[in-house]
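Undergrad: mind looking at a prediction? Sequence and model below.
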Amino acid sequence: MFVGTSGDSSFRRLYADNFAAILSYALRRVGGLDDAADLVAEIFLIAWRRRAEMPPDEQARLWLFGVARLVLANHHRGEQRRHQLGERLRLELHEHLIEHDPTGDLVEVRAVRQVMAGLEPADREVLELTVWEQLAPREIAVALDLSPQVVRTRLSRARARMRALLESSPDVGPEPGHRVGIAPEEGKA
């Protein structure tokens, strides 16, 4: 049990007496003030939760350094996991870009986005959810809190407006005799 007249007042005293030392310990071992502050908060939270196990007097200070050491080790493992995940994601993205070189499509994509900017926001939203996010009308209805019939109506109207804008745009217009399609036909949802 934590030694003192009252657990709360003893803990306050422990905190006041050791905060600067624990903060300095953390600052010397992590990259920045924010990380150090998070570590110190976690160290004292653990100390508060485990105050019944805390040794008396000067031993409590040393116990805090032991807790700090373990918290710091967890922090470094977490940083290492985040770094490894970031590296893995960068590698996957690089491989994806090699397999699917998007540079050939950039001019067309830019032109289509310019045309889409001419649509009403509601029309643009249903088209983006349909084409880019590959959602079916019933799924869009849930996302937008609308009925599936309203979504299908908006989608039909948006496709017609987009088709008209594409056909009238000199940068993106279809080749002669080519029918403009906005997205693959979808089943009833």
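TA: Ah, there it is.

Undergrad: okay, CA-based contacts and neighbour counts for the rest of this
TA: Will do.

Undergrad: how about residue 157: what's its closest non-neighbour residue?
TA: residue 123 (7.5 Å; Cα to Cα, 6 or more residues apart in numbering).

Undergrad: put this next to the previous one:
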Amino acid sequence: MDDDRKTRFEAVYRQTYERILGYAVRRCESPEDAADVVAETFAIAWRRVDTLPRGDEARLWLYGVARNVLANHRRGLDRHRARNAPLDTDLADLYLRPPEDGGHDVSAIAAAFRELSDDDRELLTLVAWEGLDHGQVAKVLDCSRNAVRIRLHRARKRFAKALDGAGSTGSTGSTGGTANRFAVESV
């Protein structure tokens, strides 16, 4: 029985590792953080290999696990930053210079994307970066397809509004078209 569990886990690992790593890399501040998130995600998968879904459902389940691991990771980072905020402020005042003008559109897109809530950013990136459809996103987020459709529509509208506010070119009135997909993929 142990050999069956090991074989099953290894197969899921081989089939999903790169996608889960990409998911983590796009959401973490450093490759080291991404590696930690992936390691924890697969450690959880190993502990729960008996309940791991079959087929493509395993990948979606792992996205959900990785999402929870990332949330825990971010909470830890937030606690760390809160402890270091006074020092960071002092260092920034002393050493940071204004950024050079260049790449305005990309920085405007990034700023607009950062203005979105964590939920909106997660939803948009699951669609744009991970290439998931509404049904797959629903499984990752543990909600209905209709809820995903509605949330995605609203997130795209908020992103388009943030892009318009940031003065990004190519965002006029589009609520989910090419400009928004390009913008999400560029962040």
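TA: Perfect, I can see it now. Quick caveat, the model's predicted, so the values are computed rather than measured.

Undergrad: so after superposing, what's the score?
TA: The TM-score (TM-score structural alignment, normalised by the length of structure 2) is 0.44; 88 aligned residues with a Cα RMSD of 2.2 Å.

Undergrad: still on that earlier bit, residues contacting the residue nearest to residue 157 of structure 1?
TA: 154, 155, 157, 158 (Cα atoms under 8 Å, 6 or more residues apart in numbering).

Undergrad: go through the strand or helix carrying it and flag the buried ones.
TA: Here residue 123 of structure 1, judged by DSSP states H and E, is contained in helix 121-131. Buried positions in helix 121-131 of structure 1, judged by neighbour count with 16 or more other Cα atoms under 10 Å: 123, 124, 125, 126, 127, 129, 130.

Undergrad: ok, those residues vs residue 49 of structure 1, which is closest?
TA: Comparing the buried residues of helix 121-131 of structure 1 against residue 49 of structure 1 with Cα to Cα places residue 129 closest, at 47.4 Å.

Undergrad: you'd agree that closest one is up against residue 141?
TA: No: counting by Cα atoms under 8 Å, residue 129 of structure 1 does not reach residue 141; the two are 10.4 Å apart.

Undergrad: mind checking how far residue 94 of structure 1 is from residue 107 of structure 1?
TA: 21 Å (Cα to Cα, to the nearest Å).

Undergrad: ok, now residue 81 of structure 1?
TA: Look at residue 81 of structure 1 and residue 107 of structure 1: by Cα to Cα, they are 38 Å apart.

Undergrad: ok, residue 45 of structure 1 next?
TA: Residue 45 of structure 1 is 55 Å from residue 107 of structure 1, by Cα to Cα.

Undergrad: what's the answer for residue 126 of structure 1, then?
TA: Distance from residue 126 of structure 1 to residue 107 of structure 1, by Cα to Cα: 23 Å.

Undergrad: what does residue 116 of structure 1 give?
TA: With Cα to Cα as the criterion, residue 116 of structure 1 and residue 107 of structure 1 are 14 Å apart.
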